[in-house]
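Undergrad: Here is a sequence with its predicted model. Questions after.
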Amino acid sequence: MDASVWVGAVFGLVGTVVGGGLSVWASVVAQRQQAAHARKERRRARTSTAIEAALTELFEVQRDARRAGPMDSARERQLHERVLNVRVLLQHVPDAALRSRVQEDTFLMPLDPPGDTRTKQERRADIMLLSADAIACLGAYLRGEPLPPRADRVTAVRALWPLPDFGSDADPVVIFEGDD
C-alpha cells in the first residue's frame, strides 16, 4: 500500500473521532441548557402560582374588610390566617424588594400600633388600602413592571408604628397582641 492511502485512512479516522466527539459534546451542552431552562421555567411557574394564590388571599382580605359588621374575634382570626398564608406564599418570590414591600403591608393589617386612635372604620379602610397596595405590587411584578409608589395613606399607616424597619426578611420583629 502506498503512503498516501495510509495518510488518507488516518485522517479519515481522526476526522471521524473528532466529529463524533464534538457531536457528543454538543449534545451534552444542549441537554444542560435545556435542563437549566426547564428549571428556570418551573421556578417561574411556582412563583406565578404563589403570587396568584397570594392575590386571591389579599382579595379575600379586602372583601372581608368591606363586609358590614363588627370586627369580632372570628374575623380577626381569619385576617391573621390570610396574612400568614400570604407571607408563606411570598417565600416563593425571588424579588426581595417586592417580598419586603408586601410583607410590610401584610404585617400592618392585623395589628394595632401602640396608642392607636383610629376608629374601627378607619382601621378597616386602612386594611383595604394596605391590601390594595400589596395587590398593586404583586400585579406589577406579574406584568414585569416596576413597583408602584406607595400611596400617601399607606405611608401614614406605616408611620403609626414606632419601628423603623419591620416586616422584611432582614430582622424579624416579634410583636404580640395585647390581652383585652
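TA: Everything's here; your move.
Undergrad: Please count neighbours and contacts with C-alpha atoms only from this point.
TA: Noted.
Undergrad: what's the helix or strand containing residue 122 packed up against?
TA: Element membership for residue 122 (DSSP states H and E) is helix 120-143. Secondary-structure packing of helix 120-143 (3 or more CA pairs under 8 Å, 6 or more residues apart in numbering; DSSP states H and E): helix 3-66, helix 96-108, helix 152-159.
Undergrad: Nearest to the spatial middle of the chain, which residue is it?
TA: Centroid-nearest residue in the chain, with CA atoms, centre = their mean: residue 93, separated by 2.6 Å.
Undergrad: Which residue is the nearest non-sequential neighbour of that residue?
TA: In space, and not counting its chain neighbours, residue 93 is closest to residue 47: 5.5 Å by CA to CA, 6 or more residues apart in numbering.
Undergrad: Okay, one more to line up with it:
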Amino acid sequence: MQAETLAGLMGFGGTLVGAGVSIWATVITQRHQVKTARDQRIEERGRAAGEKALTELYALRRHLIEVSASSTPVENQSWARIAVDHVDRTEAAIALMPGAHSVRERISEAMDIGTRELLVARLLRAPEDVAVRALTSAALEAIDALSAYMRGEGIPEPSQWLLDCRRDGADLHASEDLDSGEPST
C-alpha cells in the first residue's frame, strides 16, 4: 500500500473516531443539561411551595394574634374556620416540597396538635383560648422549622411546647392502655 493511501486512511479513521467522540460528548452534555434544568425546576417549585407555606403560617399567626387581642370573647368569633383554612393551605404547600420529609413531618405534627386542641375545645365546649394558644404555638413551631429549612440549615430541635405535647400524648396513650388492661407498646 502506498504511503499516501495509508496516511489518508489513517486520517479518515481519526476523523471518524473524533466525530464519534464529539457526538458522544454532545449527547452526554445534553443529558446532563436536561437533568440539571429539571432539578432546578423542581427546586424552584419546592422553594415557591415553601415560601407559600411560610406566608400561610405568618398569616395564621397574625390571625391568631388578632383573635387574642380582640375584645370579643373567642367563643363568639368565627376565627376557627379561617385558622383551619390557613393550616390546610400550609399543609398543601409543604406537600409539594421535594426532599423535605423531616420538615413536613415536623410541621404536620405541630399543626395536628393545634387543630386537635381546637376540636377538643369545641367538643367539650371548653374556652377556646386554649386552642388559640395551641395553634399559635403550632404556627411558631412550624415557622421555626420551615424557616431553618429554607435557609438551608438543619431543622432545629423541637420546642418545649412540642416536647410537652409529645410527652402528654405518650402519657395519655399509656393511661389508655392501662385502662384497657393492655400493655403499652
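TA: Happy to help now that I have it. Remember, it's a predicted structure, so these values are computed and weren't measured experimentally.
Undergrad: Any idea what the TM-score is?
TA: The pair, once superposed, lands on a TM-score of 0.81 when counted by TM-score structural alignment, normalised by the length of structure 1; 163 aligned residues with a CA RMSD of 2.4 Å.
Undergrad: so which of the helices and strands packed on helix 120-143 of structure 1 is the most packed in?
TA: Comparing these by mean neighbour count (mean count of other CA atoms under 10 Å), helix 96-108 ranks first with a mean of 20.
Undergrad: ok so, going back, can you tell me what part of structure 2 the helix holding residue 122 of structure 1 aligns to?
TA: Under TM-score structural alignment, the counterpart of helix 120-143 of structure 1 in structure 2 spans residues 128-151.
Undergrad: List the contacts of that stretch.
TA: Applying CA atoms under 8 Å, 6 or more residues apart in numbering, the external contacts of stretch 128-151 of structure 2 come out as 47, 50, 54, 57-58, 60-61, 64, 67-68, 74-75, 103, 106-107, 110-111, 113-115, 117-118, 121-122, 154-156, 158-159, 161-162.
Undergrad: one step back: for the helices and strands packed on helix 120-143 of structure 1, please prepare JSON lines with the additional fields distance to residue 137 of structure 1.
TA: What follows is those, written out as JSON lines (distance: least, CA to CA, whole Å):
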{"stretch": "helix 3-66", "distance to residue 137 of structure 1": "10"}
{"stretch": "helix 96-108", "distance to residue 137 of structure 1": "7"}
{"stretch": "helix 152-159", "distance to residue 137 of structure 1": "13"}
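Undergrad: where's residue 33 of structure 1 relative to residue 27 of structure 1, distance?
TA: Applying CA to CA, to the nearest Å, the value for residue 33 of structure 1 to residue 27 of structure 1 is 10 Å.
Undergrad: likewise residue 91 of structure 1?
TA: In terms of CA to CA, residue 91 of structure 1 sits 35 Å off from residue 27 of structure 1.
Undergrad: Residue 149 of structure 1 now?
TA: Residue 149 of structure 1 is 47 Å from residue 27 of structure 1, by CA to CA.
Undergrad: before we move on, what about residue 43 of structure 1?
TA: Per CA to CA, residue 43 of structure 1 is found 24 Å from residue 27 of structure 1.
Undergrad: same check, this time on residue 161 of structure 1
TA: With CA to CA as the criterion, residue 161 of structure 1 and residue 27 of structure 1 are 58 Å apart.
Undergrad: Likewise for residue 141 of structure 1?
TA: Taking CA to CA, one finds residue 141 of structure 1 at 35 Å from residue 27 of structure 1.
Undergrad: and if you look at residue 38 of structure 1?
TA: Applying CA to CA, the value for residue 38 of structure 1 to residue 27 of structure 1 is 16 Å.
Undergrad: likewise residue 53 of structure 1?
TA: For residue 53 of structure 1, the distance to residue 27 of structure 1 (CA to CA) stands at 39 Å.
Undergrad: what's near enough to touch the closest residue to residue 57 of structure 1 other than its chain neighbours?
TA: The shortest distance from residue 57 of structure 1 to any residue other than its chain neighbours is 5.9 Å, reached at residue 82 (CA to CA, 6+ apart). For residue 82 of structure 1, the contact set (CA under 8 Å, 6+ apart) comprises 57-58, 61.
Undergrad: Please identify which helix or strand holds residue 82 of structure 1.
TA: Using DSSP H and E, residue 82 of structure 1 falls in helix 73-89.
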